[in-house]
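# I'd like to go over a predicted model; first the sequence, then the structure.
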Amino acid sequence: MRIAKYIFLLLLLLSIAFIVFIATQPNQFNYHSEKTIASPRNTVYQYINDYKNWPSWHPDLTSKSKVSISEISFGEGASLSWNTSKITTTRVFPLDSIFQSRAENDKKYDLYWKFEEVNGATKVTWGIKGDLSFKEKFFSFLKGGNEFIYTSKIEQGLEDINDFLVNELSSYNILLNGVIQVQASYYIQHKDSSSLAEFSIKTNDALNKVQQFVKQNDIVKNGEPFIQFNSWNLESEPLYFAACIPIEDEILTTPLSDITGHFQEEYQALKITLQGSYYHRKEAWKKALDFIAENEVYQLDKNYSITEIHKKGRAVTSQPSEFITEILIPVISTVGTTKPAVTQPVAQPKPVVTQKKDSVN
């Protein structure tokens, strides 16, 4: 009987010591891991910033997860929900960092990302921080420690991001299609400029702005969105461009609107098809310009702009290797053919389209 009493007291003392040990563990945690990914910083940043990509790599998402993504899937205010969890982007600094909050049942945590360029690759830091209740500290101890739980998931996620992007970036094809006749058309545009590093981000934002304008004003589109370049040199900064959408009928916008309507005359262009990430844009341009320089039948026609038509882009697929971009380099024949005269069609009277404030802010 006395032995049983001693055993009971010993167990009680051990239990008290264990409780004290758990209680004295830090109430806050901040765990992170980092990995250098062999992809450009712009590519990595955009991939992580867009929640449409998360089901393909996030360690907590499985094929059985009921995933819900906000209508605008990237940038501040975008969100991703599944089961009892929700992640919301609270602040972004393009190409530098992303801050998010995660709500899980009655708990809230902060997530953060940091992007640093390292010799053409990108060092990515992913972390999570928050508060721990006694219950959470207890169960984390039984599972091997809170740091082990979180860092193992973070490291797995970073590894999956690396595998996906490296494979996606290396899968591309550039096809020289030949010289075509580009038909005349009406279109609307939003002009902007960007540094080389932020070009994909700025063009994506500009295209979304024009698409939102089209949707809000019930404008009938007449083809895929495209980008017009004001420069023939991708190395020059800033890069001036226009995000455009072809439309069926001419429209008039208010004088202060940054969305404007235009008419494009018919012209000749060398067509190149890039299947894969926009990262290979420079190589595609070079292949086209080299072909023109070596071919005496055509020369560059700088009365028109180089155009990229996004036949299949981020709005359709989250896999860069599936992007399809048609690049049109304006040319003129040197063998004396005459360019057909194109007269702008007489537009039927249309009501003035007034841009809504929230479509351009």
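That came in fine, so what should we check first?

# okay, CA-based contacts and neighbour counts for the rest of this
Fine.

# buried ones in stretch 94-104, by neighbour count?
Judged by neighbour count (16 or more other CA atoms under 10 Å), stretch 94-104 contains these buried residues: Pro94, Leu95, Ser97, Ile98, Phe99, Gln100, Ser101, Arg102.

# save those as a markdown table, and put in distance to Leu12 and secondary structure too.
As requested, the buried residues of stretch 94-104 are arranged in a markdown table below (distance: CA to CA, whole Å; DSSP: H, G, I helix; E, B strand; the rest coil):
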| residue | distance to Leu12 | secondary structure |
| --- | --- | --- |
| Pro94 | 55 | coil |
| Leu95 | 55 | coil |
| Ser97 | 49 | strand |
| Ile98 | 48 | strand |
| Phe99 | 45 | strand |
| Gln100 | 43 | strand |
| Ser101 | 40 | strand |
| Arg102 | 38 | strand |
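
# looking at the residues you listed, which one is closest to Lys137?
Arg102 (18.6 Å; CA to CA).

# now that closest one: closest residue in space, sequence neighbours ignored.
Among residues not flanking Arg102 along the chain, Ile87 sits closest, at 4.4 Å (CA to CA, 6 or more residues apart in numbering).

# max-length helix in the protein?
Longest helix in the chain, counting residues (DSSP state H): helix 146-170.

# helices or strands up against that one?
strand 28-37, strand 121-131, helix 134-142 (3 or more CA pairs under 8 Å, 6 or more residues apart in numbering; DSSP states H and E).

# comparison target below:
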Amino acid sequence: MSLSAIILLILVVFVAILVYAWTRPDTFSVQRSLTIAAPAEKLFAFINDFNRWPDWSPYEHRDPNMKRTIGGASNGKGATYAWEGNKNVGKGRMEILDTQPPSLITIKLDFEQPFEAHNVAELTLQPVAGGTNVTWAMRGPASFMTKLIGSFMNMDKMVGKDFEAGLAKLKDAVKS
């Protein structure tokens, strides 16, 4: 195979990847659920208070030196939580946009590093037989770079795995 044929092949593959990324959806969503043997009110108290996030968030222990700043009240509408840490946690800010005790917490997520992104997370609590079904969902716009990265890495699997770990930690935290 000649050098020009190899270059042409590489160019065709590169263009194909760009076209594939361009055709991906302009938004993304990730969602996981777990039924926890606890009342919604108890679970709501853990989720709605940023001071309690170290007890259950899967992101809290990825950097033991992570700087955390809770602004104003630690819970309820308007509470903020900013973090800055190593490459595993990056830098960003969360703000509780809305709460509907004991069934819904809506959080605005602003990631600054390692990449900029602006998403919304919702934690929904639904009483069921034997406890509460907790659903952790995140949605947001998919920039071209997000689509390009998503062509090689499955966002649902990556973030979904974190949500599953967080829900399992929440289950353990409410037991203690």
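It's in. Since we're looking at a predicted model, the values are computed, not measured.

# if we can go back for a sec, just say which of the helices and strands packed on helix 146-170 of the first structure is most tucked in.
strand 121-131 (a mean of 19; mean count of other CA atoms under 10 Å).

# let me see the contact set for the residue positioned nearest the centre of the first structure.
Centroid-nearest residue in the first structure: Gln46, 3.5 Å away (criterion: CA atoms, centre = their mean). Counting by CA atoms under 8 Å, 6 or more residues apart in numbering, Gln46 of the first structure makes contact with Ile201.

# Leu10 of the first structure: which of the helices and strands packed on helix 146-170 of the first structure is closest?
helix 134-142 (20.5 Å).

# off-centre distance for the closest one?
Centroid separation for helix 134-142 of the first structure versus its chain: 37 Å, with CA atoms, centre = their mean, to the nearest Å.

# could the buried residues of stretch 94-104 of the first structure go into TSV alongside distance to Phe226 of the first structure?
TSV is the format used below for those (distance: CA to CA, whole Å):
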residue	distance to Phe226 of the first structure
Pro94	23
Leu95	23
Ser97	28
Ile98	28
Phe99	31
Gln100	32
Ser101	34
Arg102	36
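
# now do the closest residue to Phe50 of the second structure other than its chain neighbours against Lys42 of the second structure, distance only.
Leaving aside its sequence neighbours, Phe50 of the second structure sits nearest to Ser74 (CA to CA, 6+ apart; 5.3 Å). Counting by CA to CA, to the nearest Å, the gap from Ser74 of the second structure to Lys42 of the second structure is 16 Å.

# am I right that Leu111 of the first structure is in contact with Phe99?
Yes: taking contacts as CA atoms under 8 Å, Leu111 of the first structure lies within contact range of Phe99: 5.9 Å.

# Ser74 and Lys42 of the second structure - which one has more neighbours?
Between Ser74 of the second structure and Lys42, counted using other CA atoms under 10 Å, Ser74 has the larger neighbour count: 18 against 12.

# roughly how far does that one sit from Asp26 of the second structure?
33 Å.

# contact partners for the residue lying closest to Gly130 of the second structure once chain neighbours are set aside?
Closest residue to Gly130 of the second structure apart from its sequence neighbours, by CA to CA, 6+ apart: Ala37 at 5.7 Å. By CA under 8 Å, 6+ apart, Ala37 of the second structure lies in contact with Gly130, Gly131, Thr132, Lys171.

# out of those residues, who's nearest Ile149 of the second structure?
Lys171 (31.9 Å).

# the closest one reaches Ala40, doesn't it?
No: the criterion here is CA under 8 Å, and Lys171 of the second structure misses it with Ala40 at 11.8 Å.

# please say which of the two ends up with more neighbours.
A count of neighbours by other CA under 10 Å puts Ala40 above the other of Lys171 of the second structure and Ala40, at 22 against 19.
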